[in-house]
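1. Turn this into a model:
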Amino acid sequence: MPIRYALPNDADAMAEITCAAFAEFEDFDVTREQSAANWRRNLLAEAAERPRPHHTRIAELPDGTVIGLVKGGPADPGLGLDAEILALAIHPDHQRHGHGRALLRTVAADLCADGFGSLAIRVLAVNERARRFYTSLGGVLAGEVPPGEVFYAWPELAALL
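-> Purely as a prediction, here's the structure:
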């Protein structure tokens, strides 16, 4: 089934993906309503930014059902890298089919085109599945970010392309 990687426009669908993807983690206490409000603010802010320093992409089925999302932009200066993945989530029913890898590569290409050279991503320390995923893509465990997170780095963003 072909998947389309596109610019997002449906904050409610993005909230559904975010909440479904992180439901197994007890520290994730954001409601769908809060997540949708956050995504609406993010999408409005991105639409107003020129040039766009943030890049958000979705993965959707041919019928328009959103199954995943990614958001990248300038990194927190404390991480020591240029760019950061601020969100990456795939609906549990669609995980392990290459969508996370494709979304990460899509946003990495966008960030590279905007002149970013390195990348970081934060992950809950207890999220072993995501940690294995980032390692499989060449990410290097680069440090801890309290509370309860670690971050992975790609010193050369082009390595993800």
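
2. make it CA atoms for all contacts and neighbour counts henceforth
-> Will do.

3. my guess is residue 99 meets residue 59, correct?
-> Yes. Between residue 99 and residue 59 there is a contact at 7.2 Å, judged by Cα atoms under 8 Å.

4. Measure how buried the closest residue to residue 56 other than its chain neighbours is and give me the count.
-> Of all residues not flanking residue 56 in the chain, residue 71 sits nearest, at 4.2 Å (Cα to Cα, 6 or more residues apart in numbering). By the measure other Cα atoms under 10 Å, the count of residues near residue 71 is 19.

5. Please give the structure of this sequence too, so both can be compared:
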Amino acid sequence: MLRVREMTEADIEAVAAIRVRGWQFAYAGLMPQAYLDAMTVEEDAERRREHFARGRLAADNLVAERGGSVVGWSCTGPCRDEDAEPGDGELYALYVRPDQVATGVGRALLTESVRRATARGHAHLRLWVLQGNTRARRFYESAGFTPDGAEEPYEVDGVPVPELRYALPLPLPLPQGTHRQ
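-> Down below sits the predicted model:
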């Protein structure tokens, strides 16, 4: 059984491991291997602790649990892009343990992230994805996200790894106590 819930401080090590292993899996061949190999769970956990301590109210950090183990993580909040519409949201991250890819974990996290972004009143949910990450692009496109034309000339250790921005229009949230027909 898969359960999506709020991330707690006790989840930081598991989330750091998911993020590091997720980068190493998803970005192999897209980024310099030496950069990916140098990533450590300990360094990432320290950054997660800092983000977690400052950003609990501004961001929704979610984890997916299966069989008592954290198998995925997502984080959403206000869009950070200067050219985005006021009030847009952003999916900052969505990572799944490599052995859990294509098992519904990512879809469950994305569904809950979209639900929360809608509840916060965001008109769009935006995200950045590496241009060469065709697996992730297919995943987001199957959920209704489309490229919005923005590109970022991202670079890792001197190697260009351009990113594309995707957007998903969100429905207006319903007033408290009402239901869709």
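
6. Can you pull the TM-score for these?
-> Scored against TM-score structural alignment, normalised by the length of the first structure, the superposed chains reach a TM-score of 0.86; 152 aligned residues with a Cα RMSD of 1.7 Å.

7. The counterpart of the residue nearest to residue 56 of the first structure in the second structure and residue 149 of the second structure, how far apart?
-> When the second structure is aligned by TM-score structural alignment, the residue opposite residue 71 of the first structure is residue 75. For residue 75 of the second structure, the distance to residue 149 of the second structure (Cα to Cα, to the nearest Å) stands at 23 Å.

8. Kindly report the same for residue 167 of the second structure.
-> According to Cα to Cα, residue 167 of the second structure stands 10 Å off from residue 149 of the second structure.

9. what do we get in the second structure for residue 111 of the first structure?
-> Match for residue 111 of the first structure (TM-score structural alignment): residue 117.

10. which one of residue 167 and residue 149 of the second structure has more residues nearby?
-> A count of neighbours by other Cα under 10 Å puts residue 167 above the other of residue 167 of the second structure and residue 149, at 23 against 9.

11. my guess is the more buried one contacts residue 126, does it?
-> Yes. Contact between residue 167 of the second structure and residue 126 holds when scored by Cα under 8 Å: they sit 4.3 Å apart.

12. which stretch of helix or strand covers the equivalent of residue 87 of the first structure over in the second structure?
-> If you follow residue 87 of the first structure across to the second structure using TM-score structural alignment, you land on residue 93. Here residue 93 of the second structure, judged by DSSP states H and E, is contained in strand 89-96.

13. What is that strand packed up against?
-> helix 12-26, strand 69-78, helix 105-119, strand 124-130 (3 or more Cα pairs under 8 Å, 6 or more residues apart in numbering; DSSP states H and E).

14. Quick check: that strand compared with the first structure, mean distance?
-> Compared with the first structure after fitting, strand 89-96 of the second structure has a mean deviation of 0.5 Å; criterion: mean Cα distance after the TM-score superposition for the first structure.

15. how about that strand: buried residues?
-> Residues 89-92, 94-96 are the ones in strand 89-96 of the second structure that count as buried (16 or more other Cα atoms under 10 Å).

16. re the thing from before, need the overlap of contacts for residue 99 and residue 59 of the first structure.
-> By Cα atoms under 8 Å, 6 or more residues apart in numbering, residue 99 of the first structure and residue 59 have these common neighbours: residue 68.
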